[in-house]
Structure formats: C-alpha cells, structure tokens
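**Student:** Following is a predicted model, sequence given first.
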Amino acid sequence: MSLRVKRMVGNVKAGAEVSAWRPAVDGIVEVLHAYFPSHAYPSHTHDAWTVLLVDEGVVRYDLDHREHGLAQTQVSLLPPNVPHDGRSVRPEGFRKRVLYLEPERLGYDVIGAAVDQPELVDPVLRRRIHQLHGVLADGREPLEAESRLLLVEERLRQHLLRAVSAPPDRRDPGVAHKLREVLDAHLPTGITLDEASRLVHAHPAHLVRAFSREFGMPPHRYLTGRRVDLARRYLLAGRPATEVAQLAGFYDQSHLTRHFRRMLGVTPSRFARV
C-alpha cells in the first residue's frame, strides 16, 4: 500500500480552497477537495481516471471537443489521457470532490465508453463515492476504504460496459467463512483485501460480496466489531485505554473511542468503570 503523504490545505487564489492528499489505499493516486469561486481550467489531461462529484454549483466542460455539464445529482467519469477543461456555469463558482484512480483500476478497454457518456445519473454510485470520501478523509479505516473503492469501481465498470443490472446475487459461503478465519487471525494487525484474496484464492470484490451476503455485514464492519470485543477484554483486565487502542488494532485512542461508543453507547473509560 502507498504511504499517506502530507495533506495540503490553503487558499490558492481569490478565496479558492484546496485540500489534496494521497491516501494509503492502493489504486488511488490522489484525492482532491476544492472550492473555486472563479477558476477555469484550461484544456489538459490526466494519466488517471477522474471521478468527479460537484457539491455546489454547476460545472461545464469540454471532453474530446464535445461540451458536457455536471450538476450535483450526477457523477462525472473522465478517462485518462483525453483532453478536457472545466469552468463554472454560475457566478458563485463550484465546490467539488475528486478521486484520481490508477488507469488499470477501470481498464483501458472502456475509455471510449467514458468519452461517449462521461456523466452518470446513479444515486447509489454517488452515495458510495460520498461514503468513500468520508473514509478517506478520516484516514483510519484502510480495509473499509478498500472495500468501498472496489464497490465504486465495480459499479463504474457496469456503467461503462452498459450493463443493465449488477452481476447475479451468488452466494459463496465457503469463501465467506475462509475470509472470516483470515480476519480473525489478523485482528490487531489488520490485512488488506489484496492480501486476503491471495490467502482465500478469490477476487477482492467477490470477497466483499460473498462475506456481506453470508454474514449480513461487510468485512470491515466485522473486523471493527471483533476489535471492539478484543478491546473490552483488555479493558476488563485493567489495561488503560491508551494501551488498549494499540493492542486491539485501532489507529489511536480517539479511533477506539469512536467505534466503542458507536457499538456500546459508552466510552472505553466509562465501560471499564461499570
């Protein structure tokens, strides 16, 4: 996995706001959150897939010499190495969130489809991308980020291939139970989906779907719950919360507290006093 680099936040020009970073998630080249009150992008290209959400305003852009518009209900998918520009339709500017994905994640075979139809009206896809941005901004849930990224990529591929429906809802309890064993064996240290897929001998996206169908929750949620259980045992054994967070596999004490309170309704320190 790539290393997280320093996050950059600042005013670019005339009230513009930019926050950009590279998360420790394989496949994501960059995350960009920005507000531009007046900036207009000249024609340019990226060597990555650009997955764009507009949160405020309306954006107009030319892609391969054809004009397109993007509003808040849509997702824009711009292919690598295809020229495009960008500008606000409204005088108040626009606010956006962008994921830049390595070109191999979606493949080169669907670039033409993205050029033909870069705007996608799909509330489920937009919600998944929004949730992924939240996890990436937090930076403390790598397994959840990987899982959510795979689901986003899968749905994007479905659109690009003009699939009418998702793949069949196929159960695979053997794979699901093998993955659970792997997760249980890596509670404190954690494991990436790519590493788990090599151990279970199944594609990462299939791992997420098979596990969710069998156990009613995605792998990252199961792992978090098991870590909270482990934290409870350490707390009841008299270990301090600062030490328990590391022993149970959480990023830090605040990370432990957030998940502990969400699951049990009390903080770790309060739980240990009950």
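**Tutor:** Arrived safely, thanks for sending. Computed from a predicted model, the values in this text were never measured in an experiment.

**Student:** CA atoms for contacts and neighbours, from now on please.
**Tutor:** OK.

**Student:** got the residue ranges for the strands in the stretch 151-274 of the chain?
**Tutor:** For the stretch 151-274 of the chain, no strands are identified by DSSP state E, counting those that start in this stretch.

**Student:** Comparison target, given below:
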Amino acid sequence: MAPAHPAPRHPAPRRDVTAWRPLVPGVTEVFHAHFTEYAYPMHVHEAWTLLIVDDGAVRYDLDRHEHGTPGDTVSLLPPHVPHNGEPATPGGFRKRVVYLDGTHLGDDLIGPAVDTPDLRDPLLRRRVGQLHTALVRPGEELEAESRLTLIGERLTTLLRPRKATGTRRDPALARRLRELLDERVVEGLSLEEAAGLVQAHPAHLVRAFSGAYGIAPHQYLTSRRVDRARRLLLADRRPAEVAALTGFHDQAHLTRHFRKLVGVTPGRYARKTPVR
C-alpha cells in the first residue's frame, strides 16, 4: 500500500493591525492593517473613513451598491452609512486608513461621497500617502495638519466641483504666520491655533504662506529649528540636549531633519578643528 501523502498546508490567515490616535486636530484614529482572508460585516463609523490600499484590493458594499479599491484610488466613506469589506485579490490587502471628524469635511459632502466614494485622482492619492508618512513620525504634527487641510480642500473640490478662480495671494497673512512661527520656534503651534489667531481658513493660510515664501509652514519651522540646533552644536551641546532645546520630539527626530538639511548627522556636524 502506498504511503498516504499529508494534506497540503495553507498559510494561516494574516491579521496585522496597528492603530493609534495622533495629536493632530481632526484625526480620531489612524489604522494600518494587512488582512489575507478577513471579511468585515456590515457596520458604520461615526467618523469619515479615508482609505488607501497599498497592496491587493478590497471590495465593499456601500448604500446597497458594490465598490472596489484598486491601488490608484482614494476611498472616502461617509459617517453613519453602512458598509462592509473583504479581500478582492487572493493575497488579501494592505490598507492605510485615517478616520476624520467633521473638521475638514462637512455634512454636505455625505451625499456626493455615497454616490462616488472611490476617487481616482493622482494628486489626492499622493497627498494621502504623504499624510500617512507624517502621521507615523512623532514630532511632525504640523506637517500632518497642513497636509490634511489640503486633502480636505481637494476632496471638497472633487466632490463639489466649482469653477476655478486661481490662488489669491495674501502677503500680509503670510507675513503674520511667519511672525507667529518665529515667535514659537521651540514650542511650535498647530495650524488650527494659527488659523484662529489670524482669522483665516487653514487651507488658505497654508497656500498664502507657500505662495509668498516658496516653502510650506512646517518646512519653514523645521529649518528654523535646524538653524538653532547648528548654533548649539557648535557651542559643544550634546545632540540629545539640542533636540530638547530646539523643539524636536527627540534626538532621532532632530537627526532625521538635520541630515536632510545639512547633509550629515548632528554628531558628525561639530568638529574641534576644520577637516582639510
């Protein structure tokens, strides 16, 4: 009698999840997941669901209509509208989700989002990816907030198209924001706080500043902090101490931006004698 062959072994279903709540106004949760076989039953969320899929695809039902999420789309699911979800490809899917309150998206967008939840827009897809990059890095809250306000503006434009009017320059507003950033290089400030202080919409504030100075507010603040860090390092202060004195989250946060702007790490920057 021939020996019995063991049944082929199938990989166990994969369910890898990371979730956290960042210190970014408007964001109630960030959710990164890799599922191979898991299927969501019908459910609702209190918040808006902003979803991108990095690998594989998801199929889901929203308001009794079937939808899908290939990798080049951004899906926006409105609050309180039932939906489900399951893998649409054999290997499952990897997704990144941001759950948003009503700060950046109004209730008037719920109807359009139900009708067109999957948006194929390269600019929006790139911005959402940049937002997630900022969200996973402690200390980049101002960048995340700035990117999120432009995402909200883009979503509104796509779901409620309006005639283009061009970008209105506002040098006085840009100068006021620069003064606020200069006053708070170390402690920093959120975009929401800045918008309240200067009485401007956050998206207009970001655009006015970038248009006037050719740099985003978070990039300006980071470069000011790096400049201050250079002076302290040349005064023989240790990198960990310098990070705390210049507003960076920690030494790793300082090192990442210092290397990007100066070309070397803080530890290699200050030398007792010049290198010939």
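**Tutor:** Thanks, I have it. On a predicted model such as this, the values are computed, not experimentally measured, just so you know.

**Student:** In contact with Gln199 of the second structure: list those residues for me.
**Tutor:** For Gln199 of the second structure, no contacting residues are found, by Cα atoms under 8 Å, 6 or more residues apart in numbering.

**Student:** mind checking how far Ala231 of the first structure is from Val115 of the first structure?
**Tutor:** Ala231 of the first structure sits 49 Å away from Val115 of the first structure when distances are taken as Cα to Cα, to the nearest Å.

**Student:** More neighbours: which of these two?
**Tutor:** More neighbours surround Ala231 than the other of Ala231 of the first structure and Val115, with 25 against 18 (other Cα atoms under 10 Å).

**Student:** Just to check, that one is in contact with Ala245?
**Tutor:** Yes - counting by Cα atoms under 8 Å, Ala231 of the first structure does reach Ala245; the two are 7.1 Å apart.

**Student:** joint contacts of those two?
**Tutor:** Common neighbours of Ala231 of the first structure and Ala245 (criterion: Cα under 8 Å, 6+ apart): none identified.

**Student:** what's Gly211 of the second structure in contact with, if anything?
**Tutor:** Neighbours of Gly211 of the second structure in contact, by Cα under 8 Å, 6+ apart: Arg169.

**Student:** do the same with the one 4 residues further on
**Tutor:** With Cα under 8 Å, 6+ apart as the criterion, the residues that contact Ile215 of the second structure are Phe209.

**Student:** so what corresponds to it in the first structure?
**Tutor:** Mapped onto the first structure by TM-score structural alignment, Ile215 of the second structure lines up with Met217.

**Student:** residues in contact with stretch 26-33 of the second structure?
**Tutor:** Residues contacting stretch 26-33 of the second structure (Cα under 8 Å, 6+ apart): 15-22, 47, 94-104.

**Student:** make it 6 Å
**Tutor:** Applying Cα atoms under 6 Å, 6 or more residues apart in numbering, the contact partners of stretch 26-33 of the second structure are 16-21, 94-101, 103.

**Student:** What lines up with Arg228 of the second structure in the first structure?
**Tutor:** Counting by TM-score structural alignment, Arg228 of the second structure corresponds to Leu230 in the first structure.

**Student:** From Ile111 of the first structure, how far out is its match?
**Tutor:** 46 Å.

**Student:** go on, Leu125 of the first structure?
**Tutor:** Counting by Cα to Cα, the gap from Leu125 of the first structure to Ile111 of the first structure is 19 Å.

**Student:** With Phe260 of the first structure instead?
**Tutor:** 44 Å.

**Student:** before we move on, what about Lys96 of the first structure?
**Tutor:** Lys96 of the first structure is 23 Å from Ile111 of the first structure, by Cα to Cα.

**Student:** Over to Glu154 of the first structure?
**Tutor:** Between Glu154 of the first structure and Ile111 of the first structure the distance, using Cα to Cα, works out to 15 Å.

**Student:** try Leu32 of the first structure
**Tutor:** In terms of Cα to Cα, Leu32 of the first structure sits 22 Å off from Ile111 of the first structure.

**Student:** what do you get for Asp138 of the first structure?
**Tutor:** With distances taken as Cα to Cα, Asp138 of the first structure is found 31 Å from Ile111 of the first structure.

**Student:** cool, Ala237 of the first structure as well?
**Tutor:** Distance of Ala237 of the first structure to Ile111 of the first structure, given as Cα to Cα: 56 Å.

**Student:** same deal with Arg227 of the first structure?
**Tutor:** The value you get for Arg227 of the first structure to Ile111 of the first structure, if Cα to Cα is used, is 41 Å.

**Student:** Tell me which of these two has more neighbours.
**Tutor:** Arg227 (25 against 20).

**Student:** Neighbours of Pro266 of the second structure, how many?
**Tutor:** There are 25 residues near Pro266 of the second structure, going by other Cα under 10 Å.

**Student:** I'd like to know which elements the helix or strand hosting Asp16 of the second structure is packed against.
**Tutor:** Using DSSP states H and E, Asp16 of the second structure sits within strand 15-20. Applying 3 or more Cα pairs under 6 Å, 6 or more residues apart in numbering; DSSP states H and E, one finds that strand 15-20 of the second structure contacts strand 27-35.

**Student:** Much appreciated, bye for now.
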